[in-house]
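> Sequence isn't available, so here's the structure alone:
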């Protein structure tokens, strides 16, 4: 979260003739161009991809399943990440200083923390939902009411964890001879900043990653050891198809875990190093000018690829997206009829009958939904 950083990069290696009062330019023009382009591409992918997910789930009744509601919540939180995190983080990575005032300092910090945490916690909720749907398909089901409670809990927990940030952060002005030299949006206490960043590291990375890894490991084992339809009488071709489906699911599980870890680990590591390490000024310059922008970009890249992982890799979403691109001039009713005629309607059968019977009916375990 850009506005929560203790941006104390030394001014020796930056330019102090930037046009915005109270700020210092810390990047060269070529680096600024690279940052703007890379952040804009991720911003565009994030907004467009997640907006498509929201549109499909909101407009097509058949797509309104428990899992898809969680994916809808994930898309909504990722859109908030794009709107309220990416632009301010980009500015923060280009200049030293905060030109937006104290109110925006607190407001953007609050929205950034809430949106990021909601995105992470929704990933955990999706993992829990998939775990029960696949490992315990007949004895455990997520009803609409439970889904609503879980979604509300995700946002309430995110807001609760945001409160310390709002209390700690404010705009500080450095004044010399009655003139404002630099304004920063930063925490007022180094000690409590360390406590808070440690709390976020545990709640936003360690616990979610541990839960996701455990649940997806259980799902992977359940899928791998599931008997092939037909048992010993199954043909070699049927066994090969079953094996390919299992491998596809397991690869998707590994992809989700690895991408989450690679996207979030760097920012947490360098934040902990910055708070607890004894860095020299030159080391701080490298950290703030080059490392932090790359780590922030990885976080936002994760929000941009979430609709691909949880949407486009799902055959029902993929078919819906394709139809959506070709539905110029068609109304929603025609879109629904086309979905039904293509046999791409989301089935809730995985919640009501065992995985074995679902496979017999021709329903492949949806790797994107895990």
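Perfect, I can see it now. In this text the structure is predicted, and so the values were computed from the model without any measurement.

> going forward, measure contacts and count neighbours with C-alpha atoms only.
Fine.

> so where do the strands sit in the chain?
Ranges of strands in the chain, per DSSP state E, are 24-25, 95-96, 169-176, 179-187.

> Of those, flag the one that's most buried.
Ranked by mean neighbour count, those are led by strand 95-96 with a mean of 26 (mean count of other C-alpha atoms under 10 Å).

> which helices and strands does it pack with?
Applying 3 or more C-alpha pairs under 8 Å, 6 or more residues apart in numbering; DSSP states H and E, we find strand 95-96 packed against strand 24-25.

> Go through the strands of the chain and name the closest to residue 38.
Across the strands of the chain, residue 38 has its closest neighbour in strand 95-96 (16.8 Å, C-alpha to C-alpha).

> The closest one: how far from the chain's middle?
Relative to its parent chain, strand 95-96 has a centroid offset of 26 Å by C-alpha atoms, centre = their mean, to the nearest Å.

> tell me, which helix in the protein spans the most residues?
With secondary structure taken from DSSP state H, the chain has its longest helix at helix 236-276.

> Which elements pack onto that one?
helix 190-201, helix 207-224, helix 292-307.

> if we go to 7 Å?
helix 207-224, helix 292-307 (3 or more C-alpha pairs under 7 Å, 6 or more residues apart in numbering; DSSP states H and E).

> can you give me the angle that helix makes with helix 292-307?
Helix 236-276 and helix 292-307 meet at an angle of 150 degrees, taking axes from the mean of the first three to the mean of the last three C-alpha atoms, to 10 degrees as the criterion.

> here comes the other one, which I'd like you to weigh against the first:
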């Protein structure tokens, strides 16, 4: 249990500190004003929500085997957890789609501030819509096993069919569809960048640097996917 406590504590501290620093750097740093800066800030905010609303409550539930917080907190916590996951996944899809458009149409596809705002608005509307279901179906319930009493925090659906339909819907929107989109877009981006060559006569030093850059791009794309 001591090892688990240390692990959860370090993970929470690193997640919160790291994402706060990312937001500060991309907000204040003059050298970090890339065209996907709004999406990177949004991704850090989504991950920060996860660190605040997921790790502490998950940790306490795992360690104590019961829900120790107020019952109204249960649907709110589950809603925020789903919100952070959905926003993070949708933001990654937006970044992948943007990188694809930049490579395919380099002169037309730069993300403007107004366009980024609309995309981010759509991301959060979708995330809120998907996660708000938890406010309706999640609740904390008392469970008795003889003299043993615990409180569980989980989804309570009227029928098993409704639960399965919603679970499948969430799986499609937050895993299968994003995985397909990111796999296709980053694969195309990787292939196009790998085939791209620098105009002019061959130069060993320049070509070696370009090859190393291509390898870095390949590794980065693999990590993203």
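Perfect, thanks for sending it. Small disclaimer: the values here were computed from a predicted structure and weren't measured.

> one step back: please name whichever of the helices and strands packed on helix 236-276 of the first structure is nearest to residue 177 of the first structure.
Of these, nearest to residue 177 of the first structure by C-alpha to C-alpha is helix 292-307, at 32.5 Å.

> quick revisit: using a markdown table, please lay out the strands of the first structure together with distance to residue 262 of the first structure.
Below are the strands of the first structure laid out as a markdown table (distance: least, C-alpha to C-alpha, whole Å):
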| stretch | distance to residue 262 of the first structure |
| --- | --- |
| strand 24-25 | 29 |
| strand 95-96 | 26 |
| strand 169-176 | 28 |
| strand 179-187 | 26 |
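
> Would you mind saying which of those lies nearest residue 273 of the first structure?
Between the strands of the first structure, strand 179-187 lies closest to residue 273 of the first structure; by C-alpha to C-alpha that is 16.7 Å.

> returning to what we had before: can you tell which of the helices and strands packed on helix 236-276 of the first structure is closest to residue 64 of the first structure?
helix 292-307 (15.9 Å).

> quick check: the closest one aligns to which part of the second structure?
Alignment of helix 292-307 of the first structure against the second structure: no match, by TM-score structural alignment.

> same question, stretch 118-135 of the first structure
Counting by TM-score structural alignment, stretch 118-135 of the first structure corresponds to 87-104 in the second structure.

> Can you name the residues in contact with that stretch?
36, 39, 43, 46-47, 109-110, 123-124, 127, 174, 178, 182, 185-186, 189 (C-alpha atoms under 7 Å, 6 or more residues apart in numbering).

> what's the average distance of it to the first structure?
Superposed on the first structure, stretch 87-104 of the second structure shows a mean distance to its aligned partners of 1.4 Å (mean C-alpha distance after the TM-score superposition for the first structure).

> same check, this time on stretch 8-15 of the second structure
Superposed on the first structure, stretch 8-15 of the second structure shows a mean distance to its aligned partners of 1.5 Å (mean C-alpha distance after the TM-score superposition for the first structure).

> And stretch 205-215 of the second structure, by the same measure?
Averaged out, stretch 205-215 of the second structure is 1.5 Å away (mean C-alpha distance after the TM-score superposition for the first structure).

> Could I get the buried residue list for that stretch?
For stretch 205-215 of the second structure, burial by neighbour count (16 or more other C-alpha atoms under 10 Å) applies to 210, 214.

> what distance separates it from the middle of the whole chain?
So, by C-alpha atoms, centre = their mean, the centroid of stretch 205-215 of the second structure is 31 Å from its chain's centroid.

> so it matches what in the first structure?
Against the first structure, stretch 205-215 of the second structure falls on residues 237-247 (TM-score structural alignment).

> Contacts for that stretch, please.
With C-alpha under 7 Å, 6+ apart, stretch 237-247 of the first structure has contacts from 223-224, 228.

> ditto for stretch 70-84 of the second structure
46-47, 49-50, 53-54, 127-128, 131-132, 134-135, 138-140, 153.

> Kindly report which residue of the second structure is located farthest from the centre.
Most distant residue from the mean C-alpha position of the second structure: residue 201, 43.4 Å away (C-alpha atoms, centre = their mean).

> related to what we said a few turns ago, nearest to residue 295 of the first structure, of the strands of the first structure?
Here strand 95-96 is closest among those (C-alpha to C-alpha), at 16.7 Å.

> ok so, going back, and the residue farthest from the centre of the second structure, what is it in contact with?
Neighbours of residue 201 of the second structure in contact, by C-alpha under 7 Å, 6+ apart: none.

> Tell me how far the equivalent of residue 170 of the second structure over in the first structure lies from residue 264 of the first structure.
In the first structure, the residue matched to residue 170 of the second structure (TM-score structural alignment) is residue 200. Separation of residue 200 of the first structure from residue 264 of the first structure (C-alpha to C-alpha, to the nearest Å): 11 Å.

> Roughly how far does the residue nearest the centre of the second structure sit from residue 145 of the second structure?
Centroid-nearest residue in the second structure, with C-alpha atoms, centre = their mean: residue 88, separated by 2.4 Å. Using C-alpha to C-alpha, one gets 38 Å for the distance from residue 88 of the second structure to residue 145 of the second structure.
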